[in-house]
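Student: I need the structure of the sequence given here:
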Amino acid sequence: MTEQNTADTAPVADAPDAPPAPDAETVVPAAPKDRRKLFAALRWTAAVVVFAAVGTGVAYGIGRAERTDLPGLSTKDDGRWAYPVLAKPALPAGAPLPAGKDNKDETHYAPLTGLLLPAPEGAEPDAGLKADKGQLVSTDAFLEEYAPDGRAKLKEGLEYEGLRQIVARGWTTADGTRTHVYLLRFHSSGFVNAFRGCDINTQLAGAPALEMDPAWSKVKSTQPSMDGQPVSHTLKSGGTSLYQEPKPANGDEQTKLGCLQAGDVQAVILQTRKGEVATVPFHQTVVLQSQLLG
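Tutor: Got it, this is the predicted structure:
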C-alpha cells in the first residue's frame, strides 16, 4: 500500500505479527469437506461477489460464474467494486487453519497484514488513516474513529482485554466513499467477545447513533448463497453484524459500520460517504473481508 500519514503511529505492542506456530510435527489438517463455500475458496476474482438489487433486499452469491450466466441478473453495472484477485497468506509450517479440527480457538497463525482486504481497483489511499508503512496502527490512532467521550473507556478495555496488534488499510473511491478496514488481534477469541467497540451501541466520531442495516438483515434471512443455504447459515452466528447511521448527524455524510468476529481477530469496517453509503459495495467489502478471515 502507498505510504500513508505516519504521525503518532507506533505499534500497539512488540508482540510478533502472528502467534507462534504449533510443533512442526503437527500435521496441518485438510479443510473439512462440508466447509461452507463462503469461507472455503482460497482465491476470488473481481466477479466473485454477485449482487443484484431485488426489492428491498440485496441478493448475492459467491463463485466464479459470469453475471450473464446467472438467472435474474442484468449486465448493467450494479455498483460493486472491482477488487484484485484475493489470496490467503501462507501459514507457518505445521500451523492449522483457523477452522482446523485441532484449532479450537480458531487462532489465525498467518501474518495479520496478509489478512487485510486490499483496496479495489482505482481507489486512492486515504490519508486520514493513521497507519505506518507496515500498516500497523496505534491504539490511540484507532480510537480516533470513536466519539471522544468514549475513548478512555475503550482504551482501558483494550489494555486489559488482551489486545496484541492492530493493522489497517484505508482508501477513497471515485464516488467519494471513504473506507477504513481495521483488524484487531487478541490473545484469544474470548477477548474478542469482550470487545465493546463494534455493536449497535457504538458511538463513532461522526455517527453518535446506529441502527441495524435493514438490507443486510434481509439478505441474511432470505437470500441463498451458492451452496443453497441462507446467508445466515454461511456466516457464523453472531459473528457478522452490520449497522448504519439512521440520519447523518454531521452535515450530509452517512456512516456504516461492519463488525466481524473470527476467532482471535475482530474486524471493524467503516464506510462514510456524502449523501448515503451505497449498499452493494458496503456488503461486498464485508463479505470479502469475511472470506479472508475464514
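Student: all contacts plus neighbour counts: C-alpha atoms, from now on.
Tutor: Noted.
Student: what about residue 66, distance to residue 288?
Tutor: Residue 66 is 17 Å from residue 288, where distance means Cα to Cα, to the nearest Å.
Student: which one's more surrounded, those two?
Tutor: Taking other Cα atoms under 10 Å, residue 66 and residue 288 do not tie; residue 288 has more neighbours (22 against 12).
Student: and this one, please, so the two structures can be compared:
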Amino acid sequence: MSTAGPAPAAPAAQAGQPEEAVEPGEPAQAAGPVAVKPPRRVLRAVARWTAAVLVFGAVGTGTAFGIASMERTDVPGLATEDDGRWSYPELILPALPEGSPRPFNPGNTAQIHHADLRELLIPAPKGATVDKKLAGGWTTPERFASEYGEGSRERIVGRLRDSALRHIAARGWTMPDGTESRVYLLRFNSAGYAEAFRDDLYIGSGPGEALEGETELVFDEDWEGAGKVPDTDTYVYTDAAKDGREHVRAAYVQAGDTLALIVHRQEGRGSDLEVPFHQTVVLQNQLLG
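Tutor: Next comes the predicted model:
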C-alpha cells in the first residue's frame, strides 16, 4: 500500500487575481477555470440602480398611503370650480375613545361606531340657516318618522322601539335659494339590527317607505357614487314626477350599526341641484365609513 506523497503545488493565480486562501484542514478545490469578476465600476452601477429602484418604490408606497389616509380623514375636493357644489367646512373624523376600534376593523364584529354619533353628522354648508330643532343634537323616533307619510308613522315608531335603537342624531338646514336638507343618523346595537330596520323600510328592493307628500320615488339613475366607500351601502332615489313645483331626493347610507337618511327638498326647481345633493351623500358616507 503506497503512502500519499507531497501535495501538488496549487496552480498559479492568473495575472491580476489574488490567490485564494485555503483554511487548514479544508480540502483543496479541484483545479479549473477561474471565473472572471466583473469590473468594480459595473458593480457600482448595479448598486446605484438597485438603490434608485428602492427609493422610487418607497416614494410610490408613501404616496398611495397618503392618498388612502386622505380619504379616511380630511375630505378634499370642496374648493373646486363652481359646478354647483355647496361649500362645506373641512371634515375630519372624530377621535375615538381610547382602545376603541373603528367600525370596520376585523375585531369589531358588530361594526359599532364608537365615536359620538353627533360628531359623525355632516355640518351645514356655508350660507345655510340651521334648523333650531335639528341643530346636530339628539332627536326622537317621532321626529324621524315625521319624514314619512302620516299612515306609516306609527308603524315606524313602533318598529324603532322594538329594534334595539340606541340614538338618533339629526341636522337640518335651509339654503338661501330655499332648498331644505335634513340628515338623520340612527344607531342600533349592531349592524344586524340596523340592516333589519333597513329591510323593514323596503330599502334596496324598491324606493323604500314613502316620504311625506311623495307617492313615488325611483332609483336615481345619475348616481355614480356606489362602492366608493368600502363596507357601506348607499341607496339613492329621486322624485319621479318633476312637475316644477317641488323636487324631492332621498338617500340611505347603511354603515355597520348606523343607518343614515338624507332628504333634500327644493321648491320650483328641476334637476339643477343634483350636484350638491350627491355631494352631501358622498361626504356623509365618508364620515360613516
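Student: now the strands for the first structure?
Tutor: Listed from the start of the chain, the first structure has strands (DSSP state E) covering 43-44, 49-54, 57-62, 86-87, 124-125, 163-172, 178-186, 211-212, 240-244, 253-262, 265-274.
Student: save those strands as a markdown table, and put in mean neighbour count and distance to residue 34 of the first structure too.
Tutor: Listed next are these as a markdown table, based on neighbours: other Cα atoms under 10 Å; distance: least, Cα to Cα, whole Å:
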| stretch | mean neighbour count | distance to residue 34 of the first structure |
| --- | --- | --- |
| strand 43-44 | 16 | 18 |
| strand 49-54 | 19 | 21 |
| strand 57-62 | 21 | 16 |
| strand 86-87 | 18 | 21 |
| strand 124-125 | 18 | 38 |
| strand 163-172 | 24 | 31 |
| strand 178-186 | 24 | 27 |
| strand 211-212 | 16 | 30 |
| strand 240-244 | 22 | 20 |
| strand 253-262 | 24 | 18 |
| strand 265-274 | 23 | 23 |
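Student: nearest to residue 108 of the first structure, out of those?
Tutor: Closest to residue 108 of the first structure of these, according to Cα to Cα: strand 265-274, at 7.5 Å.
Student: now that closest one and strand 240-244, what's the angle there?
Tutor: 20 degrees (axes from the mean of the first three to the mean of the last three Cα atoms, to 10 degrees).
Student: now for strand 265-274 of the first structure, which elements pack on it?
Tutor: Judged by 3 or more Cα pairs under 8 Å, 6 or more residues apart in numbering; DSSP states H and E, strand 265-274 of the first structure is in contact with strand 178-186, helix 189-194, strand 253-262.
Student: circling back: mind putting the strands of the first structure in TSV, distance to residue 204 of the first structure included?
Tutor: Shown next, in TSV, are the strands of the first structure (distance: least, Cα to Cα, whole Å):
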stretch	distance to residue 204 of the first structure
strand 43-44	32
strand 49-54	28
strand 57-62	26
strand 86-87	30
strand 124-125	21
strand 163-172	17
strand 178-186	13
strand 211-212	13
strand 240-244	11
strand 253-262	9
strand 265-274	10
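Student: how about the helices and strands packed on strand 265-274 of the first structure in JSON lines, adding distance to residue 36 of the first structure?
Tutor: Below are these laid out as JSON lines (distance: least, Cα to Cα, whole Å):
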{"stretch": "strand 178-186", "distance to residue 36 of the first structure": "22"}
{"stretch": "helix 189-194", "distance to residue 36 of the first structure": "21"}
{"stretch": "strand 253-262", "distance to residue 36 of the first structure": "15"}
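Student: of these, which approaches residue 213 of the first structure most closely?
Tutor: Judged by Cα to Cα, the one of these that comes nearest to residue 213 of the first structure is strand 253-262, at 8.3 Å.
Student: mean shift of that closest one relative to the second structure?
Tutor: When the second structure is superposed, strand 253-262 of the first structure averages 0.6 Å from its matched positions, counting by mean Cα distance after the TM-score superposition for the first structure.
Student: excluding chain neighbours, what is closest to the counterpart of residue 181 of the first structure in the second structure?
Tutor: Alignment note: residue 181 of the first structure maps to residue 183 in the second structure; criterion TM-score structural alignment. Distance criterion Cα to Cα, 6 or more residues apart in numbering; nearest residue to residue 183 of the second structure, sequence neighbours excluded, is residue 262 at 4.5 Å.
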